[in-house]
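Asks: Sequence unavailable; structure follows:
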C-alpha cells in the first residue's frame, strides 16, 4: 500500500511540475505579447509625436511667413515713391570750357515724408552730379552725389543735374540711386533705383539765305 501511495505522490509531483511549467510558459508568452503591444503603442505614440512636432514647425513657418508678409506690406506702404523725368542733353560754357548735362526732375508721389533725399548717378559717360543748384557756381563742380533737403508728397518737384563727359555718345542711359532719410524717425530708405535715357537737343534747321531774302520781299 505504501508503494502505491508513493507512486501516486510521484505522479502528482510530476503532474504539478508539468502544470507549473505550462502555466509559466503561458505567462511568458502573455508577457511577451504584452511587451510587444506596449512597444507598438510606444512606437505609435513616438510617430504621432513626430508628426505633431512637424505640424507645429509648419505652423510656425506659416506664421513667420505671414508676419514677414505683413511687415513687407507695412514697409511698402511707408516707402517713399517718386516720379523721375529728365530733359535732353544740354550744353553750357564757362571760361571757355563746354559742359554737358541733363536736368532731372524728381517728384515724391507717396510714402513717408523725408528730411533729405540723397541722389547719385552712374552709367557710361556719366561724370556725376552737379554740386549745387543751376546757377550757384560758374565752375560747375561735380560731386558723386547731391542732397535735396525736405521732400514729401505734394511738396512739388525738385531738380538735380547730371553731368556727362565731354566726349560722349548719345543717347545716354543714366542710373539714378535714391537714398531717403525719413523725417522724424531717421529710417533709411535706400536701394531705390531709377533709369532714364537722355538724348541731345534737336538741332534747329536754319532757313537758307536765299529763302529769307524772298520771304522778306513779300
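Replies: All right, it came through fine. Just so we're clear, the structure is a prediction, and the values are computed from it rather than from any experiment.
Asks: going forward, measure contacts and count neighbours with C-alpha atoms only.
Replies: Fine.
Asks: what residues are up against residue 38?
Replies: Contacts of residue 38 were listed using Cα atoms under 8 Å, 6 or more residues apart in numbering, and none were found.
Asks: Which helix or strand contains it?
Replies: helix 2-78 (DSSP states H and E).
Asks: next one: the following helix or strand past that helix to chain centre, how far?
Replies: Proceeding C-terminally, helix 2-78 gives way to strand 81-86 as the next helix or strand, assigned by DSSP H and E. Per Cα atoms, centre = their mean, to the nearest Å, the displacement of strand 81-86 from the mean C-alpha position of its chain is 21 Å.
Asks: take the one below as the second:
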C-alpha cells in the first residue's frame, strides 16, 4: 500500500514539475491567466481527492486491468466513489477519407501537415525515437515530449497507447501501411494530468502553438467492475 501511494505521488510530482518547467505564461492575456489559475487549482484539488481516497481506502486499486487488456487508472473521486480513466483509439484515416487530402489524393490538395503542430494527450508520452516520427530529412524527431511521466501503467519511459495514437496521427509512412493521417505534422506529447490547463498554454505558445489536440481516453462506462 505504501509503495502504491508512493508511486502515485511520484507521478503527480513529475507531472507538475514537467508542466511548470515548460510553461512561461507571461505572454498570456489576463483572461487566459485567470483561466489557467482556475484550472491548476482544480487539478490540485483533484490530486488531493485521489490521494486522500487511496490513503483511506487501502483495498482500492489505483490501477485496474479490465479483461486482461484495457488499463484503467484512478483519475478522480466523486461522491466518495473512484472514477477511472482508460485509453481508447479508433483508426480512421480511410473511414474519414483523410487519404483524399494527402499528396496524390483525389482532391489535389497535397495536405500532409507540414508546418503545423498538434497536441496529443494520453496515458503517457509517445516514443519520440520511433522511426515513424522522424522528420523528412531523417535527422530529428517531429515529436516533442512535454510530460515525461507515464501514468497509464506501462513500464518504461513511454506509453505504448500514446505512441500508437501519435502514430495514427503523424506516422511518416516508413511502413506504408502505418502512415498517419498527417504524416508531416509536428506533435507535442503529454500525459493526461492537468490536460485542460496544458491545452490553454499549448494553444497560446509563442513559438509553436498547437492548432488541434487529441484525447483518446475517457471514463469507461463499466468502471472495471461491471457497474455502470
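Replies: Great, that's in hand. Note that the coordinates shown come from a computational prediction; the quantities given were computed from them, not determined experimentally.
Asks: Would you mind reporting the TM-score between them?
Replies: With the length set by TM-score structural alignment, normalised by the length of the first structure, the two chains reach a TM-score of 0.21; 64 aligned residues with a Cα RMSD of 4.5 Å.
Asks: roughly how far is the helix holding residue 38 of the first structure from the heart of the chain?
Replies: 49 Å.
Asks: number of nearby residues for residue 188 of the first structure?
Replies: By other Cα atoms under 10 Å, the residues close to residue 188 of the first structure number 14.
Asks: which helix in the second structure runs the most residues?
Replies: When the second structure is scanned for its longest helix (criterion: DSSP state H), the result is helix 30-56.
Asks: how about that helix: buried residues?
Replies: 32-33, 36, 39-40, 43, 46-47, 49-51, 53-54 (16 or more other Cα atoms under 10 Å).
Asks: other SSEs contacting it?
Replies: Judged by 3 or more Cα pairs under 8 Å, 6 or more residues apart in numbering; DSSP states H and E, the packing partners of helix 30-56 of the second structure are helix 2-21, strand 70-78, helix 195-203.
Asks: For the nearest residue to residue 53 of the second structure once chain neighbours are set aside, give me its contacts.
Replies: The spatially closest residue to residue 53 of the second structure, leaving aside those adjacent along the chain, is residue 77, at 7.3 Å (Cα to Cα, 6 or more residues apart in numbering). Contacts of residue 77 of the second structure were listed using Cα under 8 Å, 6+ apart, and they are 46, 49-50, 53, 83.
Asks: how near is residue 77 of the second structure to residue 186 of the second structure?
Replies: 35 Å (Cα to Cα, to the nearest Å).
Asks: likewise residue 54 of the second structure?
Replies: Residue 54 of the second structure is 38 Å from residue 186 of the second structure, where distance means Cα to Cα.
Asks: same deal with residue 212 of the second structure?
Replies: Computed as Cα to Cα, the residue 212 of the second structure to residue 186 of the second structure distance reads 11 Å.
Asks: so what sits against both of those two?
Replies: 117-118.
Asks: What is the burial count for residue 78 of the second structure?
Replies: Around residue 78 of the second structure sit 11 other residues, with neighbours defined as other Cα under 10 Å.
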